[in-house]
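Novice: Structure, please.
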Amino acid sequence: MKAMNGTALAWGGVVSAGVLWGGAALVAQRLIEGGLSPWSLALARFALGLPLLWWWHLRADSDSSARWRDLSPRQRALMLGTGLAMALNVSCWFQGIAHLGAALPTVISICCAPVLVALVSVLRGYEPLSRRMVVALTLALVGVALVVAPAGNWQLAPGHAAGLAWSFASAALYAAVVLCNARMPASVSTVTASTWGMTAAAVCMAVIAGVQGITWPADGAAWLGVGYTGVISTSVAYLAFAWGARRLSPTAAVVGTLVEPLVAALLAWLLWAEPMLPRQWLGALLLGLAMALLARRARTSIAT
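Specialist: Now for the predicted structure:
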C-alpha cells in the first residue's frame, strides 16, 4: 500500500509539472509576440527561479552530501549535464513557439520524447524490444507525421521548416533531461540536483543571451508573465517533475507529462482561437494511444 501511494504521488508530481508547462507555453507565446526574444525568455525562466531553489536547497539539505565538494565526479556531471540539456531544451522550444505558435511545438516536444526515451532504452540494452513497443513506436511516428504536416500540402510556409527543426531538437533534449534524472543517484536529493542543474542552465542561457542580445519585458503584465515562467513553471514545476521522475521508470515519467500539449492546445483554442486541424487531432490521438501502450508497459515493469 505504501509503495502504491508513493507511485501515485510520483505520477502526481510529473502530471502537475506537465500542467504547469502547458500553461507556460501560452505565456511564452504572448511574451515572444510582445518583443521578448526566446533567448532572453529562457534566461529569465531559469534565473528568476534560482533564489527560491537555493533557499530550498540550503534549508532542506543540511547534510554534508549536499555540498558540491562532497559530490562525486559522476554526480556533478549528471547534474550539470541535466542543466545544460534543460537550457537548450527550453531555448529550442521557445524558438519553435516563435515560428509556429504554442500548440504544435509543445505537442512535438513532449510527445516525441517518450519515443526517443524508449529507443535509447532499447539501444542501450536497458529493456528488450517487444511487440508492444513496436506498435507504440509505429503509432507515434504516424501520429507525429499527421501533427506536423503543414496545411494543404508539403510546400512549407516561411518559418515552418525551421519551427519543426527547433521543436524536434527540443524533443531530443527533453528526452535527455528525462534520462539524466532517471540515472541520478538516490544519495543526491531532488532539491540539490534541481538547484545545481538550474544554476548550470542559467549560466548557459546567460552566455547565449549575452551573445544574441538581451531584450526586456515591455510592461508590467509582461514582467508578471516572465515571473510566472521563472518561478512557477520552472522552479516549482521542475522540482515536482524531478521528484516524481526518480520514482518512476524513464518512460513512465515522460508519459506523465503528456498532459502538457493537451493543456497548451486547449488553452490556445479556448482563449486565443488557435485551433488545430482535424488530422492534427487525429495525430494527437494516435500519439496518445502510443503513450498509453508505453505507460502500461512502464507500469508492468515497475510491478515486476
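
Novice: Every contact and neighbour count from this point should use C-alpha atoms.
Specialist: Noted.

Novice: Spatially central residue for the chain, please.
Specialist: For the chain, the residue nearest the mean C-alpha position is Y174 (5.1 Å; Cα atoms, centre = their mean).

Novice: element containing that residue?
Specialist: If you go by DSSP states H and E, Y174 is part of helix 160-182.

Novice: Show me what stretch 208-225 is in contact with.
Specialist: V27, A28, L31, G34, G35, L36, S37, W39, S40, L43, V226 (Cα atoms under 8 Å, 6 or more residues apart in numbering).

Novice: And for stretch 118-129?
Specialist: Contacts with stretch 118-129, where a contact means Cα under 8 Å, 6+ apart, come from M133, T251.

Novice: gap between the host helix or strand of L266 and the chain center?
Specialist: Using DSSP H and E, L266 maps to helix 259-272. Taking Cα atoms, centre = their mean, to the nearest Å, one finds helix 259-272 lying 16 Å from the centre of the chain it belongs to.

Novice: let's see this one next to it:
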Amino acid sequence: MIRGALLIALAALLWATTGIVAKFLFTGTELQAVTLGFLRLVVALPFFFTLMRREQQALARSSAPLPKLTRKALVPLVALGFFQAVYQGSYLLAVDMTGAGIATLIALCLAPVLVAIMAAPLLGEKPGLVTVLALAAAIAGTAMLVVSDMDSAGRLRLGGILVAVLAAFVYAGFTLTSRHTSTGTPVFTTAFICFSTAALILLPAVAAIGGFKGLHTLGIGQWLMVAYIGIVPTCLGYVSFFSGMKTTPATLSSIIVTLEPLFVALLAWMILGEELGVIGIAGALILTAAVIVASRSSAGNRADTA
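Specialist: Below is the predicted model:
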C-alpha cells in the first residue's frame, strides 16, 4: 500500500507542475488558455491510444469479455469529455488571469467539497453535519485566499477567481458523472474516449476565438513546455495515479490527491514568486482540511448506502 500511496503522491506532484509551466507560457507568449488545453490533449492522445490498445489486448489474452461500447455506455463517456474540455479551458484561463497557486487551490480544493454537497440531491447521498461544516470552511478558506490575492496583486482579480470557481463546479460535475455511471469500460479506454471528446469540443472553440494565431509566438523552448504538459503531468501523471489506485484505498487516495494544490502553491512561491501571505496560507490550510473532512465523510456515506 505504501508504494501505491507514493505513486499517487507522485501523480499529484506531476499534476502540480501544469499550472507552473502554463504560467510561464502565458507570460512569455501570446498563447491562449483554451489553445493550451487543446494542445495538451492532442499531445496526450497517441499515448492513451497506445495504452487503450494494450489494455484491450490484455483483456483478449485473459479471455475476459470485451465490454461493448453501446450508446448507453458512450453517452456518459462523452459527457465526461465535455466536462474535461470545459475544465481544461477554465482552469488554465484562471491560471492566466490570476496565479497558478490561487487558481489551483480554489479549483481543486473547492471541487471535492462541492461534490459532497451536490451528491445529496443528485445521488441520494445525504450530507451530514460534518460535510456542511466542511463546505462552510471551504467557503471561508476561499474568501481568505481572495483577500490574500488582493493584497499581493494590489487589486481584486475577480474575473480570474470566478473562472477558478467555475472550474471547481465543472470538476465536481466530472466527478459526480463518473461516480454515477458504471459502464464497465476499461480505464484507458475511458480516458482515450474522454480526452478525444474533449479535444473535438475544444477544436472549434479555439478556431472561433482565433486561438491558433498565437502559435507563431512559440519558440522551441515554449513548444517543449507544451510537450511537457501533454506528456509528463497528463500521461505519466495519470498512469502513476491509476497504478497507485490499484493498491490504495479510495479514501486514502482522495486525501493524498489534496497534496496537488499544496504542491502548486509551494512551487508557485519557489519558482514564480507568488506569495500567499499569512491570510492566504491560513486559507489554504483551511481549504485542505475541508477537503480531507469532506472526502472522509463522503466515503463514509457511500459505504453506508452500499
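
Novice: related to what we said a few turns ago, and the residue nearest to the centre of structure 1? What does it align with in structure 2?
Specialist: Y174 of structure 1 maps onto Y171 in structure 2, with residues paired by TM-score structural alignment.

Novice: So that match is in contact with F83, correct?
Specialist: Yes. The criterion here is Cα atoms under 8 Å, and Y171 of structure 2 meets it with F83 at 7.0 Å.

Novice: what about the closest residue to L267 of structure 2 other than its chain neighbours, distance to E260 of structure 2?
Specialist: Leaving out its chain neighbours, the residue that sits closest to L267 of structure 2 by Cα to Cα, 6 or more residues apart in numbering is I20, at 7.2 Å. Distance, I20 of structure 2 to E260 of structure 2, using Cα to Cα, to the nearest Å: 12 Å.

Novice: Now do the same for G128 of structure 2: its match in structure 1.
Specialist: Using TM-score structural alignment, G128 of structure 2 pairs with S130 in structure 1.

Novice: burial count for its match?
Specialist: Residues within reach of S130 of structure 1, counting by other Cα atoms under 10 Å, total 11.

Novice: how near is it to S249 of structure 1?
Specialist: S130 of structure 1 is 16 Å from S249 of structure 1, by Cα to Cα.

Novice: Would you check how far apart S178 of structure 2 and W269 of structure 2 are?
Specialist: Separation of S178 of structure 2 from W269 of structure 2 (Cα to Cα): 33 Å.

Novice: all helices for structure 1, in order.
Specialist: Ranges of helices in structure 1, per DSSP state H, are 2-33, 38-47, 50-60, 73-100, 103-123, 131-148, 160-182, 190-212, 220-227, 237-245, 250-256, 259-272, 278-303.

Novice: R67 of structure 1 is nearest to which of these?
Specialist: helix 190-212 (8.7 Å; Cα to Cα).

Novice: What span of structure 2 is the closest one aligned with?
Specialist: Under TM-score structural alignment, helix 190-212 of structure 1 corresponds to residues 187-209 of structure 2.

Novice: Buried residues, the matching stretch. List them.
Specialist: 188-203, 205-206 (16 or more other Cα atoms under 10 Å).

Novice: need the contact list for the closest residue to V293 of structure 2 other than its chain neighbours.
Specialist: Spatial nearest neighbour of V293 of structure 2, excluding adjacent residues (Cα to Cα, 6+ apart): A134 at 6.5 Å. Residues near A134 of structure 2 by Cα under 8 Å, 6+ apart: V113, A290, V291, V293, A294.

Novice: Against P233 of structure 2, how distant is F49 of structure 2?
Specialist: F49 of structure 2 is 17 Å from P233 of structure 2, by Cα to Cα.

Novice: Neighbour count: those two, which is higher?
Specialist: P233 (23 against 17).

Novice: can you pull the contacts of the residue mapped onto G34 of structure 1 from structure 2?
Specialist: Matched to structure 2 by TM-score structural alignment, G34 of structure 1 sits across from G28. By Cα under 8 Å, 6+ apart, the contact list for G28 of structure 2 is empty.

Novice: Superpose on structure 1 and give me the mean offset of stretch 12-28 of structure 2.
Specialist: With mean Cα distance after the TM-score superposition for structure 1, stretch 12-28 of structure 2 departs from structure 1 by a mean of 1.0 Å once superposed.

Novice: before we move on, what about stretch 33-40 of structure 2?
Specialist: Mean deviation of stretch 33-40 of structure 2 from its aligned counterpart in structure 1 after superposition (mean Cα distance after the TM-score superposition for structure 1): 0.9 Å.

Novice: Name the residues of that stretch that come out as buried.
Specialist: A33, V34, T35, L36, G37, F38, L39, R40.

Novice: Let's have those in TSV, adding distance to E275 of structure 2.
Specialist: Output for these, formatted as TSV (distance: Cα to Cα, whole Å):
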residue	distance to E275 of structure 2
A33	23
V34	26
T35	28
L36	25
G37	26
F38	29
L39	29
R40	27
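
Novice: for those, which one is nearest V75 of structure 2?
Specialist: F38 (21.4 Å).
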